[in-house]
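Engineer: I need the structure of the sequence given here:
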Amino acid sequence: LYLEVETFVFQTLKGENLSKKAKERREDLLKKIKDVKASYPHEFAEKGLEDEEESENSLSSPPDSVSIASDRYDKEDEAPSDGNQFSPVAAQDLQFVLKAGYLEKRRKDHSFLGFEWQKRWCAISKTVFYYYGSDKDKQQKGEFALEGYTIRMNNSLRKDAKKDCCFEISAPDKRIYQFAAATPKEAEEWVQQVKFVIQDTGSNIIPEEEEEYDDVGQVNSEPVDDSIYEEVKEELLSSEPEVPSEESQEQITTVSDSENTDYANFYQGLWDCTGDEPDELTFKRGDVIYIISKEYNRFGWWVGEMKGTIGLVPKAYIMEMYDI
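Structural biologist: Alright, predicted model coming up:
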């Protein structure tokens, strides 16, 4: 219990935007905690020896009781519930990031002293939801594959100003993950993005190759007279090709273009998007993009063309231009 109080006052409140009066009370509590430790040095000395034994292989100095408590709670809370463990990856090394930003994550087993919500840097990479302590972390605190999950807004998780900023990701027989965004709009954006990914994983079916259907029947095996080919060849050689007039060329071009235009592949920017890599398109809301390929659909990316430039486009940032 003491470790929880010290961790809450020293670490959790440190990152909060406190009023002047609250800061003064926090300083008073810190002073009282130091007085208690000074009054019972033997009790805390034994605890310090236990801490040193736990971290004897560490290159850094032995952690204090605050960091020990925080690390212990993180390990207990962030462990995957379904047993799936992904390889450690730095936040800056994630590939195909569809959505990223800071959220408040609700602890699985929160205490009454204020550990219920923790700030986490979250990112959706391909079909996996990662969360870190910050965007500079070298290793994630936890992650889970979105396949099989559902997501929805949930305004019953909190009773403060962020009541309408909460959403949860759940699945049968799996752990429920609950988050709070800074604004209701941001929460909706996260919900929509996760829905896109979940739909992709659900529709990720490799189509079988269709066999050619032959309804002609058995082909006549009688040999064909070679004279037929000779007659056709003579006709081709004797006829002079006609040069089409400019008017007829324009008509042909116009007709072919209109027939080949696939309006279903025209999309427009839903939000502004700045490409992080040279092979990604940069566009603004309302820009017209022609989708060339959906080869990377399972990762949430399509190949598009805009103003003569071809590149990857996050499909969550665009919408159909024509209602066909």
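
Engineer: okay, CA-based contacts and neighbour counts for the rest of this
Structural biologist: Fine.

Engineer: Sketch out the strands for this structure, chain order is fine.
Structural biologist: Listed in chain order, the strands of the chain (DSSP state E) span 97-106, 117-125, 128-132, 142-145, 150-153, 166-170, 177-180, 266-269, 288-293, 301-306, 309-314, 318-320.

Engineer: please give me the structure for this one as well, since I'd like to look at both together:
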Amino acid sequence: MAVDTSLPSRPDAPILNAFVGHIEAVLAKLVKAVGDGSAKSITVDGLQGLGESQLKDGDLVTKYHAQQSDATKYRDDLNSLDSNIAQIASKSADVSNTVTTEVEGLVKNVKGIIADVPNLTDVPLPRSIELQITAIDKIDKEVDKTAKAVSDAYEALDDHAGKITDPESDHSGSAPNSIGSGNQFPAYTGSGGNGRNTSGPAGLGNGANAQPIGGGQKVTAKKIYDYLISKGFTPAQAAGILGNMQVESGFDTGAYNPGEGAIGLCQWEGGRRANLEAFAASQGRSVTDWQTQVDFMIHELKGSESSAYGHLTSASSAGAAAAAFDQYYERSSGEARGQRVANANSIASSMAGVAA
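Structural biologist: This is a model prediction of the structure:
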């Protein structure tokens, strides 16, 4: 049974009414997206042996019966993959149901706040506005609590998935390199955020060779990582940022998307690109200098993008930091979020094993 996200209307409180109407619409879309709270967990036992049955039913063993050791390895890898998928699916169902439960609680609390506002028909305007704003503040706090609970559930899922893919993880029962050539994640894909870069940086993608800001610098992830650490970011936060930069620009400060006019490590566009260029000019430095671009990113996080900074600093793992940076700073379509998370987990692992 779907969650009822309808909230009471208050024609006598137009400011509050508009705010509540917006929340109602957003919650309805959220519940529709995550389901009705009846998501079923796929158990490991339910998938047990599927990999083996695929080998028995297919022609792999028939065609390659002479390579019995390889067939055995693939059978074991398939069964291990089944187990990993089941664990992630189970956590995903938990997240879906957590969202539904939290939304139900939020709707109940918001209804209570609305009911507590007295009839404002004959209340003087200053007092009416004060009462409405007070109610909105209370609702906002309830939304924050709900958002925190949902975020915690998502981070738990992300952390679990990271343990499965991280070769250094102590996650029991997993096979990090199941059916593959190791745990190396794909490199830059050209799927952008601020610039929604679909063609890739200059020299890396097709049709993106224009360099209107001059030649860029190809900087290593290690240099940016060390610089971010020196600026007070945690290893997880630094890796999360780098996981995004790898997708956005391939660590090329001259990366340019002609379709969007987006430039740089984070593919800034529009007003944010103009702010980057003004920032570089005020420092007397080139806009393609990698430290200048990183300094500007930090400048944004500590200023106009403080909300993104708050979400980033609340992340407890590299993967969660990557997801937060993508959602709140890059504000991409989300299609490449899995790649960003995978990049961040890989970078965090590799940096942990490199001497300072």
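
Engineer: Quick check: TM-score for this pair?
Structural biologist: In this superposition the chains share a TM-score of 0.23, using TM-score structural alignment, normalised by the length of structure 1; 120 aligned residues with a Cα RMSD of 6.2 Å.

Engineer: still on that earlier bit, nearest to E76 of structure 1, of the strands of structure 1?
Structural biologist: Proximity to E76 of structure 1 (Cα to Cα) singles out strand 142-145 among the strands of structure 1, at 10.8 Å.

Engineer: same for that closest one, what does it pack against?
Structural biologist: Counting contacts by 3 or more Cα pairs under 8 Å, 6 or more residues apart in numbering; DSSP states H and E, strand 142-145 of structure 1 packs against strand 128-132.

Engineer: got the angle between the strand it packs on and strand 97-106?
Structural biologist: Angle, strand 128-132 of structure 1 to strand 97-106, by axes from the mean of the first three to the mean of the last three Cα atoms, to 10 degrees: 60 degrees.

Engineer: Quick one: work out the angle between strand 128-132 of structure 1 and strand 117-125.
Structural biologist: Computed by the same axes, to 10 degrees, the angle separating strand 128-132 of structure 1 from strand 117-125 equals 140 degrees.

Engineer: Tell me which other helices or strands strand 128-132 of structure 1 touches.
Structural biologist: Counting by 3+ Cα pairs under 8 Å, 6+ apart, strand 128-132 of structure 1 packs on strand 117-125, strand 142-145.

Engineer: could you dump the strands of structure 1 to CSV with mean neighbour count and distance to D35 of structure 1?
Structural biologist: Formatted as CSV, these follow (neighbours: other Cα atoms under 10 Å; distance: least, Cα to Cα, whole Å):
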stretch, mean neighbour count, distance to D35 of structure 1
strand 97-106, 19, 32
strand 117-125, 21, 28
strand 128-132, 21, 34
strand 142-145, 20, 37
strand 150-153, 19, 45
strand 166-170, 21, 40
strand 177-180, 22, 37
strand 266-269, 20, 60
strand 288-293, 19, 66
strand 301-306, 20, 58
strand 309-314, 20, 56
strand 318-320, 18, 59
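
Engineer: now those in a markdown table, with distance to K233 of structure 1?
Structural biologist: A markdown table is the format used below for these (distance: least, Cα to Cα, whole Å):
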| stretch | distance to K233 of structure 1 |
| --- | --- |
| strand 97-106 | 59 |
| strand 117-125 | 61 |
| strand 128-132 | 63 |
| strand 142-145 | 64 |
| strand 150-153 | 66 |
| strand 166-170 | 70 |
| strand 177-180 | 74 |
| strand 266-269 | 45 |
| strand 288-293 | 40 |
| strand 301-306 | 44 |
| strand 309-314 | 44 |
| strand 318-320 | 50 |
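
Engineer: ok, M351 of structure 2 - contacts?
Structural biologist: K222 (Cα atoms under 8 Å, 6 or more residues apart in numbering).

Engineer: Can I take it that it is in a helix?
Structural biologist: Yes - using DSSP: H, G, I helix; E, B strand; the rest coil, the secondary structure at M351 of structure 2 is a helix.

Engineer: before we move on, back to that, so which of the strands of structure 1 comes closest to K21 of structure 1?
Structural biologist: Using Cα to Cα, the strands of structure 1 put strand 117-125 closest to K21 of structure 1, at 22.7 Å.

Engineer: So which other helices or strands are in contact with that closest one?
Structural biologist: strand 97-106, strand 128-132.
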